[in-house]
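*Asks:* sequence isn't available, so here's the structure alone:
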């Protein structure tokens, strides 16, 4: 897939990226992987906040730390970086000129912050009516919380995710828990990608652009999925179940003699096979555990017995036994085990790109696999302002003298 000579789905699209941190850059990296020309606008001398969110840093060719934070590398490949101070009139004019050469603007500034610079949707769409403009904020453009700053961790709490994530309150370690990655940011970036593609499709049919208002809180509520739907149908707020399932037993994690596994016995036959290969055949016929409703009722009796059973064998022994018996199972892998897994390697889930200061950087691949227009990985995440001169000369025809004047005024 890397550097494919085939055409890319979005190679005719240019995106002006006024985002930073994760939700917005995740969206624009998706668009870049699909072939769009993404121009990342950053603050002079500082750049995206995540450039300083280290360690860890990428290693250079000699194995020493570079200045490229791994967090920044996560969401910025395939883009061209330019530095523009949008707080200056000259910088605002540069952005307007670039908008006229772009199809999409994506930003994640606070509500109305870009309005004072004349870079809001109303101002820019007056110049370019077919512009697709996407705003990403914590709480959206309307409502009593619109002016608040939104952070993934806070939204996970406010949006209900932490109320259903974590061990049961009555067990050791019980209590609310956030997800191990900034899942709300990432899902907002994914929804933004979908929305931009839908708006571009609409524009191709009608010639008309539109405004997209995306909020982290809205996304968090939406991604509750069946749990949210269950509440709306029943009026009963669900509780945390840790790694267990509220309706199926056994469907959870277990500690083996040397690690942890997941057992997902979704029916009575799978349960019987589980206890039989574990040398506890009496559990298959015990009337308290003979069917799933009974196992759910007597969960607190059965699960400790199963936990003792599982501890008697190693992780690899259990995985081999359960897979042979047709019982759904899986390991809980550390990331070294993830990236060494033969299936992960066969699916090319990690890629390597040459970098101007960090040698070759290893990155997580885009999971989209397309036959006619595969994802592209043309460039590593750019250095701060790496493409300023080239972009302003190529797209706007700025002369060396104009660039020097803007640089003298610290505009670029």
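*Replies:* Everything's here; your move. All figures in this text were calculated on a predicted structure; none of them were measured in a lab. Numbers count the residues shown, from 1 in each chain.
*Asks:* C-alpha from now on. contacts and neighbour counts both.
*Replies:* Will do.
*Asks:* contact partners for the residue nearest to residue 86 when sequence neighbours are not counted?
*Replies:* Distances taken as CA to CA, 6 or more residues apart in numbering place residue 92 nearest to residue 86, at 5.0 Å, with adjacent residues excluded. Residue 92 makes contacts with 85-86, 117-119, as judged by CA atoms under 8 Å, 6 or more residues apart in numbering.
*Asks:* what's the farthest-apart pair in the residues you listed?
*Replies:* Using CA to CA, the contacts of residue 92 span at most 13.7 Å, a distance reached by 85 and 118.
*Asks:* what's the local residue count around residue 379?
*Replies:* The number of residues packed near residue 379 is 18, by other CA atoms under 10 Å.
*Asks:* that one contacts residue 353, correct?
*Replies:* Yes - using CA atoms under 8 Å, residue 379 makes contact with residue 353 at a distance of 6.9 Å.
*Asks:* ok so, going back, turn the contacts of residue 92 into a markdown table, including secondary structure, neighbour count and distance to residue 179.
*Replies:* Shown next, in a markdown table, are the contacts of residue 92 (DSSP: H, G, I helix; E, B strand; the rest coil; neighbours: other CA atoms under 10 Å; distance: CA to CA, whole Å):
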| residue | secondary structure | neighbour count | distance to residue 179 |
| --- | --- | --- | --- |
| 85 | coil | 21 | 35 |
| 86 | coil | 22 | 35 |
| 117 | helix | 16 | 36 |
| 118 | coil | 18 | 38 |
| 119 | coil | 21 | 35 |
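*Asks:* comparison target below:
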């Protein structure tokens, strides 16, 4: 197996070896994050087709779908049939020198039994194993499969997303998968810290379902306090008003008023000083109670000028406001460029790829996009690996 490129300066996980047996998005995004942080990650894929997201297109860039390219950089790819004794033996050879294994085997499946965490823990006591599932380790839904949309529906996110009088909508991002990926990443790094103290690894579990519940945050505590079923508010905020998108004469923008002083400043900027003294709107609690009346007044005024004019005027007054940008505008924005959030890397088949970099810097240095997402089996150059791959 070829050696990975040397980690850059911002590589706090350099020296950590990861065996990635996961597929789709949650597991691969977690392991990509580990790789971004300097870990040596080997992605194990089935010889016939590999990770299903390689075919989740269009769009494609080269032979692989851009969906796959979004979650697999800085890794190596080897192909193994994990249902064969030879493939399983090769994985165990890799695990003997590994620090972390990540998998999302369906509970009760053949592979879940073959790579049971109890046997792995006994055989490799220092190994940290992350298992990501749809619904968690216990409960009546434990054995059910689930994609991101299933998690968004069953865990309540879709009930909170969309206009009040419209249908429920899924979030634009894959929040079920990405939530599990990020909490899984926290679990792995925490287990590695504890292993440094105790010398023992851990079996770490998370799921799309439970991480969505954790991300409910203030929605959950409001429900616990009132017993009421939350309703969709479009772009509105359940606890702050005005804090949402509004329509100008040429498009939409957002206003975010987080306190009463800012509301008075907003009223002055809009030449609506009488609203600031109206008892229906003087406090945030009153504004929440009279949301519709206030928004009707604001909507009428804001429709008279352009997005650019309102954003300039409100920012000059100190009121948080921003245009709603499309992705082409986001990636052309000078702020995006200044942060170095887009990096380029050469792919052996697709040419130059642009990638959104890891969003945390260390001593001012952002982890580098070192290598492109690998082609299927790109690193099948070890005789033992090739033997397992052919099985």
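*Replies:* Thanks, I have it. Every value quoted in this text rests on a predicted model; they were computed, and no experiment measured them.
*Asks:* overlay them and tell me the TM-score.
*Replies:* The TM-score (TM-score structural alignment, normalised by the length of the second structure) is 0.93; 387 aligned residues with a CA RMSD of 2.1 Å.
*Asks:* so which strand or helix has the aligned partner of residue 361 of the first structure in the second structure?
*Replies:* For residue 361 of the first structure, the aligned position in the second structure is residue 353, judged by TM-score structural alignment. Using DSSP states H and E, residue 353 of the second structure maps to strand 351-356.
*Asks:* in that strand, what's buried?
*Replies:* 353, 355 (16 or more other CA atoms under 10 Å).
*Asks:* ok, average deviation of that strand from the first structure?
*Replies:* With mean CA distance after the TM-score superposition for the first structure, strand 351-356 of the second structure departs from the first structure by a mean of 0.7 Å once superposed.
*Asks:* so which residues make contact with that strand?
*Replies:* 62, 70, 341-347, 369, 372.
*Asks:* and which of those is nearest to residue 160 of the second structure?
*Replies:* residue 70 (26.9 Å).
*Asks:* and the closest one, what's its match in the first structure?
*Replies:* Aligned partner of residue 70 of the second structure by TM-score structural alignment: residue 74.
*Asks:* distance of the closest residue to its match other than its chain neighbours from residue 273 of the first structure?
*Replies:* Using CA to CA, 6+ apart and skipping residues adjacent in sequence, the residue nearest residue 74 of the first structure is residue 363, 7.0 Å away. Residue 363 of the first structure is 40 Å from residue 273 of the first structure, where distance means CA to CA, to the nearest Å.
*Asks:* contacting residues for residue 21 of the first structure?
*Replies:* Counted by CA under 8 Å, 6+ apart, residue 21 of the first structure has contacts 48-50, 72.
*Asks:* let me redo that: residue 130 of the second structure
*Replies:* Residues counted as contacts of residue 130 of the second structure (CA under 8 Å, 6+ apart) are 100-103, 184, 187-188, 203-206.
*Asks:* which ones among those lie within strands?
*Replies:* Applying DSSP state E to the contacts of residue 130 of the second structure, the entries found in strands are 100-103, 203-206.
*Asks:* mind checking which of those are buried?
*Replies:* Buried among these (16+ other CA under 10 Å): 100-103, 203-206.
*Asks:* export those residues to CSV and tack on distance to residue 154 of the second structure?
*Replies:* Listed next are these as CSV, based on distance: CA to CA, whole Å:
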residue, distance to residue 154 of the second structure
100, 30
101, 28
102, 24
103, 22
203, 26
204, 23
205, 19
206, 16
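*Asks:* max-length helix in the first structure?
*Replies:* helix 183-206 (DSSP state H).
*Asks:* so what secondary structure elements neighbour that one?
*Replies:* helix 23-33, strand 132-137, helix 152-158, strand 210-215, helix 216-222 (3 or more CA pairs under 8 Å, 6 or more residues apart in numbering; DSSP states H and E).
*Asks:* next, the angle strand 132-137 makes with it.
*Replies:* 160 degrees (axes from the mean of the first three to the mean of the last three CA atoms, to 10 degrees).
*Asks:* closest one of the ones in strands among the contacts of residue 130 of the second structure to residue 8 of the second structure?
*Replies:* For those, the residue nearest residue 8 of the second structure by CA to CA is residue 100; the value is 20.6 Å.
*Asks:* any idea what residue 115 of the second structure aligns with in the first structure?
*Replies:* In the first structure, residue 115 of the second structure lines up with residue 119, judged by TM-score structural alignment.
*Asks:* how near is the counterpart of residue 205 of the first structure in the second structure to residue 122 of the second structure?
*Replies:* Aligned against the second structure by TM-score structural alignment, residue 205 of the first structure finds its counterpart in residue 197. Distance of residue 197 of the second structure to residue 122 of the second structure, computed by CA to CA: 19 Å.
*Asks:* same deal with residue 331 of the second structure?
*Replies:* Residue 331 of the second structure is 48 Å from residue 122 of the second structure, by CA to CA.
*Asks:* what about the two, which has more around it?
*Replies:* Neighbours were counted for residue 331 of the second structure and for residue 122 using other CA under 10 Å; residue 331 has more, 15 against 10.
*Asks:* let's see which of the contacts of strand 351-356 of the second structure end up in strands.
*Replies:* Judged by DSSP E, the subset of these located in strands is 342-347.
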